[in-house]
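Q: any chance you could fold what I've pasted below:
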Amino acid sequence: MSCTSCSTGKPNGCKSNGGCSTGGCNRMNVHDWLANLPFSDPESSCRIVEVSFNQGSRKDYYRNNSLQIFEKGDIISVEGVSGFDVGTVSLTGELVRLQLKKHSLKEDTSEFKKILRLATDNDINKWKETKAREHEVLIRSRAIARQLKVDLKMAEVEIQADGRKATFFYIADDRVDFRELIKIYASEFKVKVEMKQIGARQEAGKVGGIGSCGRELCCSTWLTDFKSVNTNAARYQNLSINQTKLSGQCGRLKCCLNYELDTYLDALQHFPDDAEVIEVAKGRAFLIKKDIFRNLMWYSMHDSTRHYPLSIESVKKIKEQNRQGIKPEALETVEIVSGKTKEAEPAFVDVVGHISLKSLEKNSRRRRDSDNSRKANMAKKPQQQNAPNVNQNNPRPNNRNNRPPRKKNR
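A: Here you go, the predicted structure:
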């Protein structure tokens, strides 16, 4: 994946100035296209290795002082804070030098920590135990912060592989005094505590999710440099200012509003700036919108609901005439051709005299013949006589006298 404006050097791109062609702007899925090529000179190869932690949410660089060659995907043990940490090799070789150049890091400095070894079974088992413990620590840390009434939101906890250090990522609107909170965390979890403040976009990148486009969030896959986004980016692209549709899962404006902003700004340079109102003989026409894809400008009159699409050349011509005090008779609209084929509307047809009385008489005669045939069929059926009811004239028998006498209560 690469940016469309990386080679232009504009501020809304990734600022790699062409580095996207090497996969340099990716965050997790870096494409190492030099991995299968043999080393021509192993001594001059880059000794710095890029290592990813916590499923790629954090990356760091370590120096390989040994003669062992590490490949992408190897699980290695590296130096940590008073211990060791376990990560996955994400990039090696010459592409690491491009990444160092991107982050303004020098290869010959001694600031890089060392790679200890390939991770052993004990290292991996210890690493898995600490990873399984992170969720429990996160829930407990939120409860402690709530008890102390500290105004922050704990987003994620990352524990070092040996379990000696834990980094707490939190979100806060204002400055927070968490000195007492750090003491409780250190005594509760028996680790060295480090607090790091992150923004809402960084939190969404750590949590992850699926965007409204149906793809995984950019901030959780490849986007690492978060630019400021404002509503002007939506206005330049003729998008409706709907806060629900323009906001991402972080609650801020979507970062993708900046992806095509430079293209729209370049296209808007061909449109006249002072063309909000133009004058014609019928009155004033007001600008409604600018159609960048068709290079059209839509106008409407004050006393009319019709919209007039004008080309850029027509608008410039009318503005030049208005400066000279000339008002054109009407607006020269552009016929918009759509991809759909229009259905031919039926024309008016005069049918007077086409219907004769003979056709009406024929229909009535046909209806009369069907009625006569129905009556003849009814007459052929034998009439069924109802059998006389035997009990029709016999009165209902009175059996009251045959009833047994009632018993009297004593």
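Q: can we go C-alpha only for contacts and neighbour counts from here?
A: Noted.
Q: for Ser90, give its distance to Arg58.
A: 11 Å (CA to CA, to the nearest Å).
Q: here's the other one to compare against:
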Amino acid sequence: MPVVVGIQFKPVTKVYHFGAQELLDLGAGDHVIVETAKGTEVAQVVESPHMIDQKEVVGEMKNVLRRASAWDMVQRDLWARKEQEALAVCRQKAREHHLDIKIVRCDYNYTGGRLLIYFSAENRVDFRTLVRELARVFRTRIEMRQIGVLDEAKLLDGVGKCGRQLCCTSWLRE
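A: From the prediction side, this is the model:
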């Protein structure tokens, strides 16, 4: 039976399970480095190492590469600050291209090799020229992902009619 840890890439998102045969001392709140299909990422442990039945493993299980060091956390914070700058530039470039889209959020991966841009739009939008220009400006791979209004609310956070934090940002995961 494989030993796994549950991790999250962002707070209140889906919990993913990664193999942790070598890192049995990990605890909730620890940060780790993992390899995903999209590249290397920093994630937070939310479930301590535990065994699961082999039948529960769907596809190939990836492993935790290592515990995140202080340097890894500094790098993560550096890219998080650059995300705010990227957001302003992306919004400006979208206006220059006269695109009817709302840039909601920008996320760099751990290495800065990919910039994921979340946007919302009423209609289908051809943003290929925008992507080419952004790739030239940021010198990295650009990925744009269209999201709906509920996902937008989750990314931006806010207060519901009841006066409390939105459920999708405080406790709903799916």
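Q: so Ser90 and Arg58 of the first structure - more neighbours on which side?
A: More crowded of Ser90 of the first structure and Arg58, by other CA atoms under 10 Å: Ser90, with 25 against 13.
Q: show me what the more buried one lines up with in the second structure.
A: Using TM-score structural alignment, the equivalent of Ser90 of the first structure in the second structure is Val46.
Q: buried ones in the host helix or strand of its match?
A: Element membership for Val46 of the second structure, per DSSP states H and E: strand 39-51. Buried residues in strand 39-51 of the second structure, counting neighbours by 16 or more other CA atoms under 10 Å, are found at Thr40, Glu41, Val42, Ala43, Gln44, Val45, Val46, Glu47, Ser48, Pro49.
Q: what does stretch 20-30 of the second structure give?
A: Applying 16+ other CA under 10 Å to stretch 20-30 of the second structure flags Ala20, Leu23, Leu26, Asp30 as buried.
Q: what's the answer for stretch 50-60 of the second structure, then?
A: So, applying 16+ other CA under 10 Å, stretch 50-60 of the second structure has no buried residues.
Q: give me the contact list for that stretch.
A: Met1, Pro2, Val3, Val4, Val5 (CA atoms under 8 Å, 6 or more residues apart in numbering).
Q: which one (most neighbours) among these?
A: For the contacts of stretch 50-60 of the second structure, neighbours tallied by other CA under 10 Å; top is Val5, 27 neighbours.
Q: that one matches what in the first structure?
A: Under the alignment (TM-score structural alignment), Val5 of the second structure pairs with Val49 in the first structure.
Q: its match contacts Lys59, doesn't it?
A: No - contact criterion CA atoms under 8 Å: Val49 of the first structure and Lys59 do not qualify, at 10.4 Å.
Q: which helix or strand lies directly C-terminal to the helix or strand where Ala267 of the first structure lies?
A: Using DSSP H and E, Ala267 of the first structure sits in helix 261-268. Of the helices and strands lying after helix 261-268 of the first structure in sequence (DSSP H and E), the nearest is strand 277-280.
Q: flag every buried residue along that next one.
A: So for strand 277-280 of the first structure, counting by 16+ other CA under 10 Å, buried means Ile278, Glu279, Val280.
Q: just checking, what packs against the helix ranked longest in the second structure?
A: Longest helix of the second structure, by residue count under DSSP state H: helix 70-96. Applying 3 or more CA pairs under 8 Å, 6 or more residues apart in numbering; DSSP states H and E, we find helix 70-96 of the second structure packed against strand 102-108, helix 128-138.
Q: hmm, 6 Å instead?
A: Contact here means 3 or more CA pairs under 6 Å, 6 or more residues apart in numbering; DSSP states H and E; on that basis helix 70-96 of the second structure packs against strand 102-108.
Q: give me the contacts around the following helix or strand past the strand it packs on.
A: Downstream of strand 102-108 of the second structure, the next assigned helix or strand under DSSP H and E is strand 114-120. Residues outside strand 114-120 of the second structure that contact it (CA atoms under 6 Å, 6 or more residues apart in numbering): 101-108, 140-147.
Q: so stretch 76-95 of the second structure matches what in the first structure?
A: With TM-score structural alignment as the criterion, stretch 76-95 of the second structure aligns to 127-146.
Q: which parts of that stretch are buried?
A: Trp127, Thr130, Lys131, Glu134, Val137, Leu138, Ser141, Ala145.
Q: do stretch 113-124 of the first structure as well
A: Quick answer for stretch 113-124 of the first structure (16+ other CA under 10 Å): Lys114, Ile115, Leu116, Arg117, Leu118, Ala119, Asp123, Ile124.
Q: please apply the same query to stretch 126-139 of the second structure.
A: Leu130, Val131, Leu134, Ala135.
Q: next: stretch 164-173 of the second structure.
A: Leu166, Cys168, Thr169.
Q: average offset of the longest helix of the second structure relative to the first structure?
A: Compared with the first structure after the fit, helix 70-96 of the second structure shows a mean deviation of 0.8 Å (mean CA distance after the TM-score superposition for the first structure).
Q: could you give the angle of that helix to strand 102-108?
A: Helix 70-96 of the second structure and strand 102-108 are oriented at 150 degrees to each other (axes from the mean of the first three to the mean of the last three CA atoms, to 10 degrees).
Q: how far away from the center of its chain is helix 70-96 of the second structure?
A: 13 Å (CA atoms, centre = their mean, to the nearest Å).
Q: Ile184 of the first structure matches what in the second structure?
A: Under TM-score structural alignment, Ile184 of the first structure pairs with Glu133 in the second structure.
Q: one more: Tyr236 of the first structure?
A: Counting by TM-score structural alignment, Tyr236 of the first structure has no partner.
Q: what number of residues lie near Tyr236 of the first structure?
A: For Tyr236 of the first structure, using other CA under 10 Å, the count is 15.
Q: how close does whichever residue in the first structure pairs up with Gln165 of the second structure sit to Gly205 of the first structure?
A: In the first structure, Gln165 of the second structure lines up with Glu216, judged by TM-score structural alignment. Applying CA to CA, the value for Glu216 of the first structure to Gly205 of the first structure is 10 Å.
Q: Lys190 of the first structure too?
A: Applying CA to CA to Lys190 of the first structure and Gly205 of the first structure gives a distance of 28 Å.
Q: ok, Met378 of the first structure to Ser370 of the first structure distance?
A: 13 Å.
Q: same thing with Thr109 of the first structure?
A: Taken as CA to CA, the span from Thr109 of the first structure to Ser370 of the first structure is 108 Å.
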